[in-house]
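Colleague: Attaching a predicted model along with its sequence, questions to come.
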Amino acid sequence: MYFALFMVAILLVTGFIWLLDSLVLKKKRPVGAAEPVAVEYAKSFFPVIFVVFFVRSFIVEPFKIPSGSMMPTLLAGDYILVNKFTYGLRVPILNNTFFEIKHPTRGDVFVFHYPPEPSVDYIKRVVGLPGDKIRYQDKRLTINGKFLDVQSVGDYAYVKPGLNMVTAKQYREQLGNVAHDILINEWVNSYDSDAIGAKFANDEEITVPAGHYLAMGDNRDDSSDSRVWGFVPEKNLVGKAFFIWMNFDQGSRIGNSIH
């Protein structure tokens, strides 16, 4: 969000200088006189900044994965692309939808403004849609009264921050039309008493409210998600992740689609 504000500010400044020169200053300069440096830079940078701003706001935006909460689908260090128009065109910064296209579906990997701090972007998987009734008991998801199909894949070893080696169980989960892998660990997480995670632990069924989504990380026991901080409002949506374009440590991941 801060980067978008910065882009808007630079766009307005360079555009204003260019317009001011075209309408006023240029007419007052002697014939053949050189353009002021500020005008020259503004005319050079404005078109470039405008194109970058337009592409990032309405077409595609790059993000870097900062943590392992979406393992094994996404790894820390993955650079991904997010489709900005999948969920509708939105006013930059304000994030209000002005042209609706479609809504998130179960299984989408989506980027959104973190509800407790909207200046921060998070990435998780859409688990619950508005109106869905969901349970998460014994580390199994039930949506609208039906257990999700889950098949064991094997063990998955990874290193947590602090160089701690963790071995998790890997499963293939069918979430809507999307088959994806999840990680399950042996430990039990604790939640605040009013958190969704605490309700799940008490075998309570929760209903996703209208205009909101339940988000969870694929690394189920090592993810701060809706179980901790609540539902994702529609107004916080940024876009759908679809492509890994760079990973400096694992080149084989470059070009992978995100499912």
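Modeller: Cool, got the structure.
Colleague: Please make it C-alpha for all contacts and neighbour counts, starting now.
Modeller: Fine.
Colleague: got a list of what Thr14 touches?
Modeller: Contact analysis of Thr14 by Cα atoms under 8 Å, 6 or more residues apart in numbering lists 41-43, 45-46.
Colleague: Narrow those to just the buried residues.
Modeller: Buried subset of the contacts of Thr14 (neighbour count, 16 or more other Cα atoms under 10 Å): 42-43, 46.
Colleague: which residue ranges form the strands in the stretch 51-200 of the chain?
Modeller: Along the stretch 51-200 of the chain, the stretches classed as strands by DSSP state E, counting those that start in this stretch are 60-64, 79-83, 89-90, 97-99, 109-113, 121-128, 133-137, 140-143, 146-147, 150-160, 164-175, 178-184.
Colleague: Next, format those as CSV and append distance to Lys26 and mean neighbour count.
Modeller: Converted to CSV, these look like this (distance: least, Cα to Cα, whole Å; neighbours: other Cα atoms under 10 Å):
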stretch, distance to Lys26, mean neighbour count
strand 60-64, 37, 17
strand 79-83, 41, 22
strand 89-90, 36, 20
strand 97-99, 37, 13
strand 109-113, 43, 22
strand 121-128, 43, 23
strand 133-137, 65, 21
strand 140-143, 66, 18
strand 146-147, 70, 12
strand 150-160, 60, 13
strand 164-175, 61, 16
strand 178-184, 59, 19
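Colleague: put this beside the first:
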Amino acid sequence: MDFDFSAILLALTVVFGVVWGVDRLFFYQGRKARFAAAGEDYRDPAPVDWARSLFPVIFVVLLLRSFVAEPFRIPSGSMMPTLDVGDFILVNKFAYGLRLPAFNNKVVSTGEPRRGDVVVFRFPGYICQDQDGSIVRSGDMTCADPHAPVPNQNWIKRVIGMPGDTIEVHDSQIVINGKPVVDTEIGPFKGNAARLEDNELLYYNATLWSEQLGSVKHLIARMPSRGPTPPIPNARVPSVVPPNCYIMMGDDRENSEDSRWWGCLPEQNLVGRAFMIWFSWKGMHTGAVDFHRIGTIIH
């Protein structure tokens, strides 16, 4: 999504608060006296009444979404099999620090990402070089237009590399600080061929693997026949992760546009840690509500 719902909530909170506050400071007493003099029951003008009624509701929603938990919907299959298209998830907004709504500036530090965390973040854009040789972030993957606007989108991936780590990635093989990531094959992916997302995994004979990242054990999907993916290091990703940056990858390893394409994720782009699936919708003709996924804790 390219619009910022937090920015909309913030704007509405400010507008309703200003309308209500200005009226109470400058107009309320005089208007109340006029109604009393006329012997009529007092009532606020419609705009003021709306502002007075909606301000506390919008304000509380803004606080909850900005500092406690925010719902998101999974739009693509890049995190399958952990997260499926149509999963509705909750994201812990204070896991990595309290940030101002809309501006995303951290005001209180409460923790840092850990290897294996599933993280929602603001897409940082592709690393490009402009005409004077400066490194910039662009919305153009080819870098033909290094100053193309970066879409205002929330993405979700898993933390693979931490600041200071030495990372090597060749297809689905990951080596961190000289040690290969431990993974074990489980078996072929079994899904519903009527669903587009499942059909791709079935078409490319995907296999499921159990992967251990630090203390986190989770599932990944592999589709080697789908084609090669960029290695790490590459032109956009050095072998050593820079300070305040993270290497992110999707669990559907051959079907995820992640740090291998656009570089490391700056710390200031963090939104929060995904922790639970609260609803899952497979589609009207391909399973409808997936009840067994509801309440699943995300690892």
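Modeller: That came in fine, so what should we check first? On a predicted model such as this, the values are computed, not experimentally measured, just so you know.
Colleague: and the buried ones among the contacts of Thr14 of structure 1 as JSON lines, adding distance to Ser257 of structure 1 and secondary structure?
Modeller: Below are these laid out as JSON lines (distance: Cα to Cα, whole Å; DSSP: H, G, I helix; E, B strand; the rest coil):
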{"residue": "Ala42", "distance to Ser257 of structure 1": "38", "secondary structure": "helix"}
{"residue": "Lys43", "distance to Ser257 of structure 1": "38", "secondary structure": "helix"}
{"residue": "Phe46", "distance to Ser257 of structure 1": "33", "secondary structure": "helix"}
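Colleague: Out of the residues you listed, which comes closest to Ile206 of structure 1?
Modeller: Nearest to Ile206 of structure 1 among the buried ones among the contacts of Thr14 of structure 1 is Phe46, at 49.3 Å by Cα to Cα.
Colleague: Could you check which residue of structure 1 pairs with Ile156 of structure 2?
Modeller: Superposed on structure 1 with TM-score structural alignment, Ile156 of structure 2 falls opposite Ile123.
Colleague: Kindly report the same for Leu90 of structure 2.
Modeller: Under the alignment (TM-score structural alignment), Leu90 of structure 2 maps onto Leu81 of structure 1.
Colleague: got a list of what its match touches?
Modeller: Going by Cα under 8 Å, 6+ apart, Leu81 of structure 1 touches 60-63, 241-245.
Colleague: same deal with Val181 of structure 2?
Modeller: Counting by Cα under 8 Å, 6+ apart, Val181 of structure 2 makes contact with 173-175, 211-213.
Colleague: what do you get for Leu98 of structure 2?
Modeller: By Cα under 8 Å, 6+ apart, the contact set of Leu98 of structure 2 is 66-67, 106-110.
Colleague: Save the contacts of Val181 of structure 2 as CSV, and put in distance to Asp198 of structure 2 too.
Modeller: Below are these laid out as CSV (distance: Cα to Cα, whole Å):
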residue, distance to Asp198 of structure 2
Gln173, 23
Ile174, 25
Val175, 28
Glu211, 21
Gln212, 24
Leu213, 25
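Colleague: which among those gets closest to Met249 of structure 2?
Modeller: For the contacts of Val181 of structure 2, the minimum distance to Met249 of structure 2 (Cα to Cα) is 10.7 Å, reached by Ile174.
Colleague: The closest one maps to what in structure 1?
Modeller: Alignment note: Ile174 of structure 2 maps to Leu141 in structure 1; criterion TM-score structural alignment.
Colleague: Mean distance between stretch 7-17 of structure 2 and structure 1 after superposition?
Modeller: With mean Cα distance after the TM-score superposition for structure 1, stretch 7-17 of structure 2 departs from structure 1 by a mean of 0.9 Å once superposed.
Colleague: Identify the residue range in structure 1 corresponding to that stretch.
Modeller: Aligning stretch 7-17 of structure 2 against structure 1 (TM-score structural alignment) gives residues 5-15.
Colleague: Sort out which residues of the matching stretch are buried, please.
Modeller: For stretch 5-15 of structure 1, the neighbour count (16+ other Cα under 10 Å) marks 7-8, 10-11, 14-15 as buried.
Colleague: could those go into a markdown table alongside distance to Gly217 of structure 1?
Modeller: As requested, the buried residues of stretch 5-15 of structure 1 are arranged in a markdown table below (distance: Cα to Cα, whole Å):
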| residue | distance to Gly217 of structure 1 |
| --- | --- |
| Met7 | 30 |
| Val8 | 32 |
| Ile10 | 36 |
| Leu11 | 36 |
| Thr14 | 41 |
| Gly15 | 42 |
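Colleague: Cross the residues you listed against helices and list the overlap.
Modeller: Members of the buried residues of stretch 5-15 of structure 1 lying in helices (criterion: DSSP state H): 7-8, 10-11, 14-15.
Colleague: Tell me which stretches of structure 2 form helices.
Modeller: 5-26, 28-37, 46-67, 196-203, 259-262.
Colleague: sorry, back to before: ok, now how distant is the nearest residue to the match of Leu90 of structure 2 once chain neighbours are set aside from Gly145 of structure 1?
Modeller: Using Cα to Cα, 6 or more residues apart in numbering and skipping the chain neighbours, the partner closest in space to Leu81 of structure 1 is Pro62 (4.6 Å). From Pro62 of structure 1 across to Gly145 of structure 1, the span is 37 Å (Cα to Cα, to the nearest Å).
Colleague: Over to Ala9 of structure 1?
Modeller: Applying Cα to Cα, the value for Ala9 of structure 1 to Gly145 of structure 1 is 50 Å.
Colleague: Over to Asn219 of structure 1?
Modeller: Counting by Cα to Cα, the gap from Asn219 of structure 1 to Gly145 of structure 1 is 23 Å.
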